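In: missing the sequence, but the structure's below:
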């Protein structure tokens, strides 16, 4: 993470690629909030955490990463119609340094479905900091229905069509309050294969035990011409994913991901 923010980081390309990956992590955290807003669509307005000041906490293991989602704005007409804003605050450790980032995403649910269409975008701000260094910018992400499991899953063996989302990011890196460079990812694209629904099972989480559907698929992310501190790189990541969707909460309560042989698990550890 030293290479991300510090002006004396040098021209090490591996450090630059790591920095770009972190920048994408910030954007994907915001995009995750966007995607989640659609995953909750069918019953989201009545979900126990969906209210002003409500939300949930997700933890990643291994990785020392925690993301707290908070509903900062909320207006509800009935169980199927509401809108508001979700604030995602991520804390993690990278390179031995504590990091934190923040993003905000607006959502709208109409007649039990997310109002966003494939060509619409959701804009949000992002902020990352470590000590006296910081990264500020804007991101946009398509809201095309990724992980929209509410109302979709009816039985084991069901197939759900894959998805494609895209977004962009731009920002400024600073150290001790002074600008030291810019970050620009003109487009990152995330695609998934068709998704296979497995047998419903009981899932134990820090927030309780729920009946959940495992949903298995492959996911890829591509970012071409990503630029940071004068360096340009094309980044690509491929992962095998299992989402454990729990209808009682309207959330994917656990996501198991294997990327390049490295396994991580993201779990909803608390509902607020």
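Out: Great, that's in hand. For clarity, every value in this text was computed on a predicted model and none was experimentally measured.
In: CA atoms for contacts and neighbours, from now on please.
Out: Fine.
In: buried sites along the longest helix anywhere in the chain?
Out: Looking across the chain with DSSP state H, the single longest helix is helix 13-39. With burial defined by 16 or more other C-alpha atoms under 10 Å, the residues of helix 13-39 counted as buried are 15-24, 26-39.
In: Nearest residue to the middle of the protein?
Out: Most central in the chain under C-alpha atoms, centre = their mean is residue 32, positioned 2.3 Å from the mean C-alpha point.
In: if I look at the closest residue to residue 222 other than its chain neighbours, how far off is residue 219?
Out: Excluding its sequence neighbours, the residue lying closest to residue 222 (C-alpha to C-alpha, 6 or more residues apart in numbering) is residue 236, at 4.5 Å. Relative to residue 219, residue 236 is positioned 11 Å away (C-alpha to C-alpha, to the nearest Å).
In: Check residue 63 too.
Out: 20 Å.
In: Please say which of those two ends up with more neighbours.
Out: Neighbours per residue (other C-alpha atoms under 10 Å) separate residue 63 from residue 219, with residue 219 holding more: 20 against 13.
In: ranges for the strands of the stretch 151-272 of the chain?
Out: Applying DSSP state E, counting those that start in this stretch to the stretch 151-272 of the chain gives strands spanning 159-160, 164-175, 178-192, 195-197, 201-205, 208-228, 231-246, 251-259, 262-271.
In: Redo those strands as JSON lines? Include distance to residue 93.
Out: JSON lines is the format used below for the strands of the stretch 151-272 of the chain (distance: least, C-alpha to C-alpha, whole Å):
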{"stretch": "strand 159-160", "distance to residue 93": "35"}
{"stretch": "strand 164-175", "distance to residue 93": "18"}
{"stretch": "strand 178-192", "distance to residue 93": "21"}
{"stretch": "strand 195-197", "distance to residue 93": "32"}
{"stretch": "strand 201-205", "distance to residue 93": "23"}
{"stretch": "strand 208-228", "distance to residue 93": "21"}
{"stretch": "strand 231-246", "distance to residue 93": "21"}
{"stretch": "strand 251-259", "distance to residue 93": "19"}
{"stretch": "strand 262-271", "distance to residue 93": "15"}
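In: Put this next to the first one:
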């Protein structure tokens, strides 16, 4: 059951990619004792909290921290569960990597990949309406540790920045850039506890609301074939 829950959480987080920060080393939450909470409603119910410790900043673009947290989720009333998070995060020039603390090894199959939260970077600053940000993709590993695994690629199209608008957020009224793009994965199968589990394709249209005053994407709107979800930053410490 735990392995099925981890697989489900990976799929849930693939839906939320984009609640993002463009300059993570200078993020409001990126300090010893810092915290950020994210909530979701609609087809995706989500409550995730991350806490930061052992923060080191070498330059504005090179930093690291120990990240611990918890995520509880439900998707379309079908998949639900919870997961504890514990990673060492390193950031270098807009790129983030995550390892198990003390091991130096990338996360194993069946573990949550924190890149799915996309708290950790567009990789470029947002400057004006009409700006385009490059397409991105990364791979997850589905399955059980020590068993045959299945790669799952999360693809995000080129992003287009729209005109600034004023929106209400957990940090008050903010003037924010809407950043629009599509996000998808292919259908595949994953071996979990000796059973082949069908992993459905995900095709979504996404709008990130990046708020420069607080340097955060405070809200993300997702449309998956007419079924919608809203993911928001609920609190920042």
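Out: It's in. Computed from a prediction, not measured in an experiment: that's the story for all the values here.
In: wait, which of the strands of the stretch 151-272 of the first structure is closest to residue 146 of the first structure?
Out: strand 164-175 (7.5 Å; C-alpha to C-alpha).
In: how big is the angle separating that closest one from helix 13-39?
Out: Going by axes from the mean of the first three to the mean of the last three C-alpha atoms, to 10 degrees, strand 164-175 of the first structure is angled at 130 degrees with respect to helix 13-39.
In: who are the neighbours of strand 164-175 of the first structure, in terms of helices and strands?
Out: Under the contact criterion of 3 or more C-alpha pairs under 8 Å, 6 or more residues apart in numbering; DSSP states H and E, strand 164-175 of the first structure touches helix 2-5, strand 133-142, strand 178-192.
In: before we move on, back to that, onto which residues of the second structure does whatever helix or strand comes next after the longest helix of the first structure map?
Out: Per DSSP states H and E, the first helix or strand lying C-terminal to helix 13-39 of the first structure is strand 55-61. The alignment of strand 55-61 of the first structure onto the second structure (TM-score structural alignment) spans residues 35-41.
In: quick one: the matching stretch to the first structure mean distance?
Out: Comparison of stretch 35-41 of the second structure with the first structure after fitting gives an average deviation of 0.8 Å (mean C-alpha distance after the TM-score superposition for the first structure).
In: and that stretch, how far out from the chain's middle?
Out: A distance of 11 Å separates the centroid of the chain from that of stretch 35-41 of the second structure, by C-alpha atoms, centre = their mean, to the nearest Å.
In: still on that earlier bit, now the helices and strands packed on strand 164-175 of the first structure in CSV, with distance to residue 212 of the first structure and mean neighbour count?
Out: Output for these, formatted as CSV (distance: least, C-alpha to C-alpha, whole Å; neighbours: other C-alpha atoms under 10 Å):
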stretch, distance to residue 212 of the first structure, mean neighbour count
helix 2-5, 39, 23
strand 133-142, 27, 22
strand 178-192, 21, 19
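In: Would you tell me which of these gets closest to residue 124 of the first structure?
Out: strand 133-142 (5.4 Å).
In: quick one: contacts of the closest one?
Out: 5-6, 27, 31, 34, 118-129, 165-177 (C-alpha atoms under 8 Å, 6 or more residues apart in numbering).
In: Give me the buried subset of the residues you listed.
Out: Buried members of the contacts of strand 133-142 of the first structure, scored by 16+ other C-alpha under 10 Å, are 5-6, 27, 31, 34, 121-129, 165-175.
In: For residue 73 of the second structure, give me its contacts.
Out: With C-alpha under 8 Å, 6+ apart, residue 73 of the second structure has these contacts: 9, 12, 44, 45, 46, 47, 80, 81, 82.
In: What is the burial count for the equivalent of residue 45 of the first structure over in the second structure?
Out: In the second structure, the residue paired with residue 45 of the first structure is residue 25, using TM-score structural alignment. When neighbours are counted by other C-alpha under 10 Å, residue 25 of the second structure registers 28.
In: Residue 25 of the second structure contacts residue 65, doesn't it?
Out: No. Residue 25 of the second structure is beyond contact range of residue 65, at 9.6 Å (criterion: C-alpha atoms under 8 Å).
In: Measure how far stretch 95-112 of the second structure is from the centre of its chain, please.
Out: Stretch 95-112 of the second structure sits 15 Å away from the centroid of its parent chain (C-alpha atoms, centre = their mean).
In: same deal with stretch 16-25 of the first structure?
Out: Stretch 16-25 of the first structure sits 15 Å away from the centroid of its parent chain (C-alpha atoms, centre = their mean).
In: do stretch 93-101 of the first structure as well
Out: 18 Å.
In: try stretch 157-168 of the second structure
Out: 18 Å.
In: cool, stretch 225-234 of the first structure as well?
Out: Its chain's C-alpha centre and that of stretch 225-234 of the first structure lie 22 Å apart, by C-alpha atoms, centre = their mean.
In: measure that stretch end to end?
Out: End-to-end distance for stretch 225-234 of the first structure, by C-alpha to C-alpha: 5 Å.
In: Repeat that for stretch 145-157 of the first structure.
Out: Taking C-alpha to C-alpha, stretch 145-157 of the first structure runs 21 Å from one end to the other.
In: Good, we can wrap up now.
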